[in-house]
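Participant: have a look at this prediction, sequence included:
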Amino acid sequence: MISFLKKNWSNILFFGFVALMLIPQTRMPLQVFVQRLISFSPTETAENDRKSLQDYEWSLHQLNSEQINFSRSQGNVAIVNFWATWCPPCVAEMPSFQKLYDKYGQKVDFYFITSEKSDKISAFMSKNGYSMPIYLQIEEAPQQLQSEALPTTFVISKKGKIVINEEGAADWNSKKIQSLLDELLEE
């Protein structure tokens, strides 16, 4: 029996992992764990390739609050993240976003955009102790901020330049991102 285990340990681990992925209660936590392991700092768009946000008119409804317009962020540094509670890469990057928000929430406009039901979002935020500002999408985002992938995150400069357009999970609380935000805030 011991020789069988020694010869086949990698196969046993593989099939055990596959079995855990098939069980709904363990699938999401495993996917989130793996996404956190492979998340790196997002990539800044080359200066020549940056698009400008042309239209800031975008109505959003703040979770459990009033309707706002994205135009209030024109002239400010803004981070816009499209996410969902059922999306493992989205859930994986939320702790790093919370840390970034804790540090820059008074200086940078943060928008965490979802189209899920508000009660589901409220329960998720409460369960995880997150305090980031959540917005429900009322209408389509401006063309330059549209994406089919979740999560997708945009970092927008004071001048309206899209400095980062990142699809997939990333480590948003890295020194690289903090340095970039500091530079953008000084512009």
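Facilitator: Cool, got the structure.
Participant: contacts and neighbour counts: CA atoms only from here.
Facilitator: Noted.
Participant: pull the contacting residues for C90.
Facilitator: Taking CA atoms under 8 Å, 6 or more residues apart in numbering, we find C90 in contact with 83-84, 150-151, 168-169.
Participant: mind putting the residues you listed in a markdown table, neighbour count included?
Facilitator: Output for the contacts of C90, formatted as a markdown table (neighbours: other CA atoms under 10 Å):
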| residue | neighbour count |
| --- | --- |
| W83 | 25 |
| A84 | 18 |
| L150 | 19 |
| P151 | 23 |
| G168 | 18 |
| A169 | 25 |
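Participant: CSV please, covering the residues you listed and showing secondary structure and distance to N11.
Facilitator: What follows is the contacts of C90, written out as CSV (DSSP: H, G, I helix; E, B strand; the rest coil; distance: CA to CA, whole Å):
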residue, secondary structure, distance to N11
W83, coil, 35
A84, coil, 34
L150, coil, 32
P151, coil, 33
G168, coil, 30
A169, coil, 29
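Participant: ok, second structure coming up, stack it against the first:
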Amino acid sequence: MIRWFAALMLVLFSWVPAHAADFKWMDESGTTYSLDELKGEPVLVHFWASWCPSCRAEMPAYSEWVSNHPDIKVLSVSLDQKTENAEKFLNETGIETALLLSDEIQARKLGAQALPTTIVINADGDISQIHRGPRDWKNSEFSDQLLEVLLPEVQSAPLHSGH
């Protein structure tokens, strides 16, 4: 019984993400950034990789959603080990996004355990939503759920125009 309880506690604590400020990523030039630098504004962090079939399928709709919400701070972070692979995928699909890179260790710090993963961080720097696996970015309920945290000043107004 004690062994089972200890194993359960280990599993429960192993998936709890650290505070969002601990997450780091770098841009194409190798400059490293931290979420702590963005504290005070909500952020959507989307993890993907060019080798991930679900990511490849989801990316066009995700990219369109991001384009339709230019007032939201978004970090599209690739977990590709080679920059060239991520660049090639983005070029082939015509997706325009800054190439940001991180690794599995950093992604797990934020709570990503699968790809793709979308994480919403509120203005206080706390994780408010984690969505593991592919999502329907055209679904208004899902979009509204994200926007509720990402655009808190419009919570009382309808968030989706019905497109």
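Facilitator: Here it is on my side, so go on. Everything quoted here is computed from the prediction, not taken from an experiment.
Participant: ok so, going back, tell me which of the contacts of C90 of the first structure persist in the second structure.
Facilitator: Compared against the second structure with both residues aligned by TM-score structural alignment, their matches' CA atoms under 8 Å, the contacts of C90 of the first structure retain 83-84, 150-151, 169.
Participant: where do the helices sit along the second structure?
Facilitator: For the second structure, the helices defined by DSSP state H cover 2-14, 53-68, 83-93, 104-110, 140-150.
Participant: quick check: the second one compared with the first structure, mean distance?
Facilitator: Per the superposition on the first structure, helix 53-68 of the second structure and its aligned residues are separated by 1.0 Å on average (mean CA distance after the TM-score superposition for the first structure).
Participant: okay, that helix sits on what stretch of the first structure?
Facilitator: Mapped onto the first structure using TM-score structural alignment, helix 53-68 of the second structure covers residues 88-103.
Participant: tell me the buried residues in the matching stretch?
Facilitator: Buried residues in stretch 88-103 of the first structure, defined by neighbour count with 16 or more other CA atoms under 10 Å: 88-101.
Participant: now check the first structure for the residue matching A112 of the second structure.
Facilitator: Aligned against the first structure - with TM-score structural alignment as the criterion - A112 of the second structure pairs with S147.
Participant: roughly how far does its match sit from Q74 of the first structure?
Facilitator: Distance from S147 of the first structure to Q74 of the first structure, counting by CA to CA, to the nearest Å: 21 Å.
Participant: who has more neighbours, those two?
Facilitator: Under the neighbour definition other CA atoms under 10 Å, S147 of the first structure and Q74 were set side by side, and Q74 has more, 18 against 14.
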